[in-house]
Structure formats: C-alpha cells, structure tokens
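Trainee: Here you go, sequence then predicted model.
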Amino acid sequence: MPKIERGAFLYLVLFLLCFALAGCEGEKTSGPRNPEYENLKIVVEGDLEEPREITVGEMRALPRKELNASLTRTTGLLEEFKAAGPTVKDVLEYLGIDYQDYKGIGFTGRDNYYCLVTPEIMAERELILAITIDGDSELPEELQPARLCVQGEHGPYWVKMVDRIVLYEEIPEKDITSVWVFKNLAEGIEPYPYEYYGSKDDAIELAQIFSRFDNVDSKAFFTMKSADGFKKNEAINMVSQRYYIKVTGEDAPVNMAPNIKLGMNVAHIAWFSTNEDAAIFPEEIVQLTGEQQAGAQKGISLQAILEEVGLFDLEEKQFEVIGTDGNSVKVSGQELNKGLLLINADGTYPVIWQEGAGHKSVDNLLRIRSI
C-alpha cells in the first residue's frame, strides 16, 4: 500500500476509534444490561383513574437529560456527581399523563422517604429521574430504581430509590387560624430520646402535637421552613406516625423519622404548619423576621410572625393573644405590629406592647388565634 494511502487509512481508523470512544464516554457498559435492574418499576398513582407503571428499561428509551448535579445537604455538605435520565415530564407523557394537569407531585423511595414537589418548583425546576450516575448505567442498590434530581434545591428534594410517584390535581389551601409557641405547646409531653450522630437528644412526636391542635385535615400538607429559608412539604399521613421534632442537641430543632437519612433532615426549623395551625421556634424564626425595638428591649413583631407563617389580610381580623397561664389580650389585626415577642434567657416568651398601645403584657405566650 502506498505511503499516502496507508497514512490516510490510519487517520480514518483513529478517527473512527475516537468517535466510538466519545459515544461511549457518557455511560459505562460492559456487556448486556442487568435484566433485574432494567425491569425494576416505578408506579405512578394518585389522582388517576388507575395506577400506571414504567420500568427502568422503558425510561432508558426516553429522551435523556444530562446534568452536572450539585446539591447541598442540610448538614452543609456539598455533593456533586454526573446524572442522566429522563425528565419526570417525559415519563408522565410516555404514560399518557399531562404534567401540566397537576399542582403537586410526591416522590417516595423504597425506604418510604417522601417529598412533595410544589407548583413553584415544578414551574421553575426541571425534574430528572437519574438512572445513570457518574457513567454507571446501573445504579447502586441504595439508589435503585432511580434518583430524583432537582438542581437548585436542597438535599431533601433529591429523593433516592424512587419507586412511587403520587400526582395531586389540587394542593389544599391552608387557612391558618392559630400560631403556637412550640415549647409551650409541647409542655407535658414526654420526650423521646432520639439518636443523632452518636448523641441521644430529646425529641417530641408530632402525633402528640397534632392531638393538641383543633383540627388536622389528613388530606392537607405539613410544611416546614428552616431559619435559612429552606421550605419542605410532606403529606400529613407521612408525618402522623413515628415522626419527631428533635428539640435539643445539634441542629435542633430538626425533623427526625426512621426513613429520613442523616443529612436529609430540615435543620433549625423556624416554623411548621398543618392546615389550620402553625408552631414557631422563636430563636429560629427571628432569623426570618428580624427584630424591632420597643424602648430598651428588642423583640419579634407579632405581625411579622403571623405573616411569615402564612396569615394574610390581618387588618380585617381580630386576634386573641393567650399566655400559658390562661390570661389573654384581644387585639385587632391593625394593632399586631405594636406587639413584640421577647426571647428570655429563662426560656419564657413574653409579649410586650409599644408605648400607647394600651394592652397588658402576656408573661409567656402560648398561642395567637384568630377570633
């Protein structure tokens, strides 16, 4: 073979080899795929006439999205990896379901960990079900069948082992009528010693807290917000048993449950709410509301607290500010900005009023309720 032709032939071989390698670079394969993994199913249910399901193999045939995934766990640890898989929108479309018809989507893992993705996140983020991570086409067992990836959201949204998707046509509106100070609300409940990173700390079971609320709708959603602004939603039925708020020790207050892996918790909870009730942790919520001055003292505006947890049109309502001793003060919504919640070193939370308000102080706040 002449030298020129031989050189051209070698260039062609090298080009084809590089092309083949480039095509395989994104996904490592070594022979046939594992049929056991490829046949794993994700069930889609909820507001549908009947459940539907899709296998990993079927998802692999859908358009593939690649992502340089980056998430921050609630511990502050940064986790980075390369992920690939179909979008949730494409998965639903494959099953004959219109993504736009739903206001919320719940994702549940094989370990029963659950997370609700709200309409805001559905509109702003692309939800990807990763079935390839760091080039490996078969996920490790602790991630199978798929991992939800929500770039831009904290770790609790990155559900592992997704095997069930729940669709919600509507998310029930909250109508908060009572706001409680959690510590005083939980008075008399025996704490459970919950182990967290090697220490046993006091934790309060949510079921016992719910029993003290006036009305908890099982179809509503449980919402938590941390002091750094992170918000997470759960279905009420997912938090009604063996679900705790750890109130002492590292990261407290923090949500705890057997199916919540460490690092997926919501640390430094500022408040949480059900359909009608909210409970606050004053030492944390102040990071969201800021403080106001009243003479020589600083406190949290009652108006700011109620607005932060989701009460609106305050000026049109009347409220009762109730202390742990049963004494109370009735005020209009327009006067709430004159009331300040103090955080005392002795663990009490008095309410004082700015000069001229004409209301008596409350020694230790239990509850503010709409009347």
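Mentor: On my side now, so go ahead.
Trainee: From here on, just use CA atoms for contacts and neighbour counts.
Mentor: Fine.
Trainee: May I see the buried residues of stretch 75-83?
Mentor: For stretch 75-83, burial by neighbour count (16 or more other Cα atoms under 10 Å) applies to 82-83.
Trainee: what comes into contact with it?
Mentor: 66-73, 130-135, 263, 267 (Cα atoms under 8 Å, 6 or more residues apart in numbering).
Trainee: Only whichever of those residues are buried, select them in PyMOL.
Mentor: To isolate the buried ones among those in PyMOL, judged by 16+ other Cα under 10 Å, type:
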select buried, resi 66+67+69+70+71+72+73+130+131+132+133+134+135+267
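Trainee: what's the closest of the contacts of stretch 75-83 to residue 223?
Mentor: Using Cα to Cα, residue 267 comes nearest to residue 223 of the contacts of stretch 75-83, at 13.5 Å.
Trainee: hang on, isn't the closest one packed against residue 226?
Mentor: Yes. If you go by Cα atoms under 8 Å, residue 267 and residue 226 touch, sitting 6.4 Å apart.
Trainee: Next up, a structure to set beside the first:
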Amino acid sequence: MARLAGLRLADLDRKSLERYDPNDDDDGTKFVSEIPEHAAERVPPGQRVTRRWPVLHEGRVPRFDSETWRFEVRGSVEEPIELTYDELRSLPAGEVRSDFHCVTGWSKLDNVWTGVPTKSLLGRARPLGTAAHVSVVGERNYTANVPLEVLSEDDAILAWGHNGEDLAPKHGHPLRLVVPNLYGWKSVKWARRLDVMDRDKRGYWEVRGYHNRADPWREERYSYQELS
C-alpha cells in the first residue's frame, strides 16, 4: 500500500510540473532555490517553496450552476443547514492568511483566503456532543475526513477567494475548504457538504494509502506511518 501511494504521489508531482500555467506565476520560477530567512520556520520537512500554484485534483473540473448549487451541513448536528450560493456569499466573510503544503512536496506561502470560517457555519449547525469528525464532501462525492476540532480553528475557512480574486475553477471555484495545518488534499476543492460524524471515516485518498491525520510537520504522508 505504501509503495502504491508513493507511486501516485510521484506521478502527481510529475504531472503538476508538466501542467504549470504561466499565468499563475510572474517570474517563471518553479521552485525557490533558497527559502527566505523569515520564512524558513514555516516550511515543513521535505517541502520546497513554489511561487506558482500547481494544479492537482482527482477527475475533471466540474461545471458550476449557481441556480442548482447548494452547500449543506448535516449529520450529527442540531440544526442542519442548506444554502444557495447567493445565501452563502451573503454570510459574514473573513480573511485568513496562511501557508499551503501539498503532500507532493511543494509549499506556497502567504496565501490570503476570503470566505466563511468553518467554525461559524458549524456554530450555526450546532454539532451534537458526540460529534468528533467531519467528512468534507466535494463534487462527485470526493471526500476527505477532518477532525471537528481542526475545522473549529480560526484559520480553517470555506473560501471563494484567493489573494483578492475569485478562485479559478481549477483551484476550486465556487468553494473550497482550506485547512492550512494539514496536507493540501484535506483542503477539498468544489466543496458541497460537511457531514458531521460521531466516528471517523476515511476519505478518498485515505483509503488509498494516504495518512489519516496528514500533519505536514510530522511528514504524515502515508498510512503505513500510522503503525509506527
């Protein structure tokens, strides 16, 4: 399983370098050769800093229809939520500045995300006392599991904007989760639902050999590391 996951990671990394969009970067540099001194402590082990924003995801970019699109919070909550896109965008918004660390080995620093803090939505839904985990569901039922306490942190956000502009479809428009304290696959693109759960349930990549927690500072990339 570890070898299979490793092959997938290597393939994703190769494809990401092949698919760089020159419009994502001003100077054409793939990776920063030297990490700025003030940023060195912000880069987890095994990561390289990039100025670009590589595009990695499972499947094709979905089409967005604002008339039919809905976002839900359901499961182990007192007040399930269903919002149209306009209703979501009318909620009090916030900004979060954070770094993004991809499991394939690149880190993009100083991202400014605009959107709705996940803790505010969860606060409205009022998770039950037994709730401890969340399955974040994207388009085509892609999932990633995240602890409820992580989504209750100040820097977790459901974002529609990045660095002052709306997200591009390839980066998750109309809505993506951002959880900067975990590897990037947990930051689900094209988010559609938060399923609040009493028990943990592994997501799409977690059942395919990726680590269940995904802490970049511990280099929790593969599921076999959970046994050590």
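Mentor: Cool, got the structure. These numbers come from a predicted model, not from an experiment.
Trainee: returning to what we had before: show me whatever sits in contact with both of residue 267 and residue 226 of structure 1.
Mentor: Counting by Cα under 8 Å, 6+ apart, residue 267 of structure 1 and residue 226 have no contacts in common.
Trainee: Greatest separation within the contacts of stretch 75-83 of structure 1: which pair is it?
Mentor: 135 and 267 (32.2 Å).
Trainee: Spatially nearest residue to residue 121 of structure 2 (excluding sequence neighbours)?
Mentor: residue 73 (7.9 Å; Cα to Cα, 6 or more residues apart in numbering).
Trainee: any idea what that neighbour aligns with in structure 1?
Mentor: Under the alignment (TM-score structural alignment), residue 73 of structure 2 pairs with residue 44 in structure 1.
Trainee: In contact with that match, which residues?
Mentor: Residue 44 of structure 1 makes contact with 51-53, 164-167, according to Cα under 8 Å, 6+ apart.
Trainee: Just send the residues you listed back as TSV, with secondary structure and neighbour count too.
Mentor: Below are those laid out as TSV (DSSP: H, G, I helix; E, B strand; the rest coil; neighbours: other Cα atoms under 10 Å):
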residue	secondary structure	neighbour count
51	coil	12
52	strand	17
53	strand	17
164	strand	21
165	strand	23
166	strand	17
167	strand	22
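Trainee: Could you work out the most separated pair of these?
Mentor: Farthest-apart pair in the contacts of residue 44 of structure 1 is 53 and 167; separation 13.0 Å (Cα to Cα).
Trainee: In this structure residue 5 of structure 2 contacts residue 210, no?
Mentor: Yes. Between residue 5 of structure 2 and residue 210 a contact is recorded at 6.6 Å, counting by Cα under 8 Å.
Trainee: Common neighbours of those two, please.
Mentor: With Cα under 8 Å, 6+ apart as the test, residue 5 of structure 2 and residue 210 both reach residue 222.
Trainee: And those two? Which one has more around it.
Mentor: Using other Cα atoms under 10 Å as the criterion, residue 5 of structure 2 and residue 210 rank with residue 210 on top: 27 against 20.
Trainee: I'd like to know how far that one sits from residue 93 of structure 2.
Mentor: 32 Å (Cα to Cα, to the nearest Å).
Trainee: same check, this time on residue 67 of structure 2
Mentor: 21 Å.
Trainee: More neighbours: which of the two?
Mentor: residue 93 (16 against 9).
Trainee: thinking the more buried one is in contact with residue 114, fair?
Mentor: Yes. Taking Cα under 8 Å as the definition, residue 93 of structure 2 is a contact partner of residue 114 at 6.9 Å.
Trainee: Residue 108 of structure 2 matches what in structure 1?
Mentor: That one, residue 108 of structure 2, aligns with residue 79 by TM-score structural alignment.
Trainee: Over to residue 95 of structure 2?
Mentor: In structure 1, residue 95 of structure 2 lands on residue 66 (TM-score structural alignment).
Trainee: Give me the three-state assignment for residue 184 of structure 1.
Mentor: Using DSSP: H, G, I helix; E, B strand; the rest coil, the structure places residue 184 of structure 1 in helix.
Trainee: Distance of it relative to residue 39 of structure 1?
Mentor: Taken as Cα to Cα, the span from residue 184 of structure 1 to residue 39 of structure 1 is 51 Å.
Trainee: For the two, work out which one has more neighbours and name it.
Mentor: Neighbours per residue (other Cα under 10 Å) separate residue 184 of structure 1 from residue 39, with residue 184 holding more: 18 against 14.
Trainee: residue contacts, residue 94 of structure 2?
Mentor: 114-117.
Trainee: Could you measure from it over to residue 110 of structure 2?
Mentor: For residue 94 of structure 2, the distance to residue 110 of structure 2 - Cα to Cα - is 16 Å.
Trainee: which stretches of structure 2 form strands?
Mentor: With DSSP state E as the criterion, structure 2 has strands at 48-49, 70-75, 81-84, 94-101, 106-117, 133-138, 143-147, 157-162, 165-166, 176-178, 191-197.
Trainee: Might one say that the match of residue 95 of structure 2 is in contact with residue 84?
Mentor: Yes. Using Cα under 8 Å, residue 66 of structure 1 makes contact with residue 84 at a distance of 4.4 Å.
Trainee: middle-most residue in structure 2, spatially?
Mentor: Central residue of structure 2 (Cα atoms, centre = their mean): residue 187, 0.8 Å from the mean position.
Trainee: Surely that residue is in contact with residue 172?
Mentor: No. Residue 187 of structure 2 is not in contact with residue 172 according to Cα under 8 Å; the separation is 9.6 Å.
Trainee: against structure 2, where does stretch 308-327 of structure 1 fall?
Mentor: Stretch 308-327 of structure 1 lines up with nothing in structure 2 when matched by TM-score structural alignment.
Trainee: All the helices of structure 2, in order from the start?
Mentor: 2-18, 85-89, 118-125, 148-151 (DSSP state H).
Trainee: Spit out the contact partners of the residue nearest to residue 6 of structure 2 when sequence neighbours are not counted.
Mentor: In this structure, residue 6 of structure 2 finds its nearest non-sequential neighbour in residue 222, 8.0 Å apart by Cα to Cα, 6+ apart. Going by Cα under 8 Å, 6+ apart, residue 222 of structure 2 touches 2, 5-6, 209-211.
Trainee: Report the separation between residue 222 of structure 2 and residue 139 of structure 2.
Mentor: Applying Cα to Cα to residue 222 of structure 2 and residue 139 of structure 2 gives a distance of 24 Å.
Trainee: now swap in residue 3 of structure 2 and tell me
Mentor: From residue 3 of structure 2 to residue 139 of structure 2 the distance is 28 Å (Cα to Cα).
Trainee: With residue 220 of structure 2 instead?
Mentor: Note on residue 220 of structure 2: its distance to residue 139 of structure 2, by Cα to Cα, is 25 Å.
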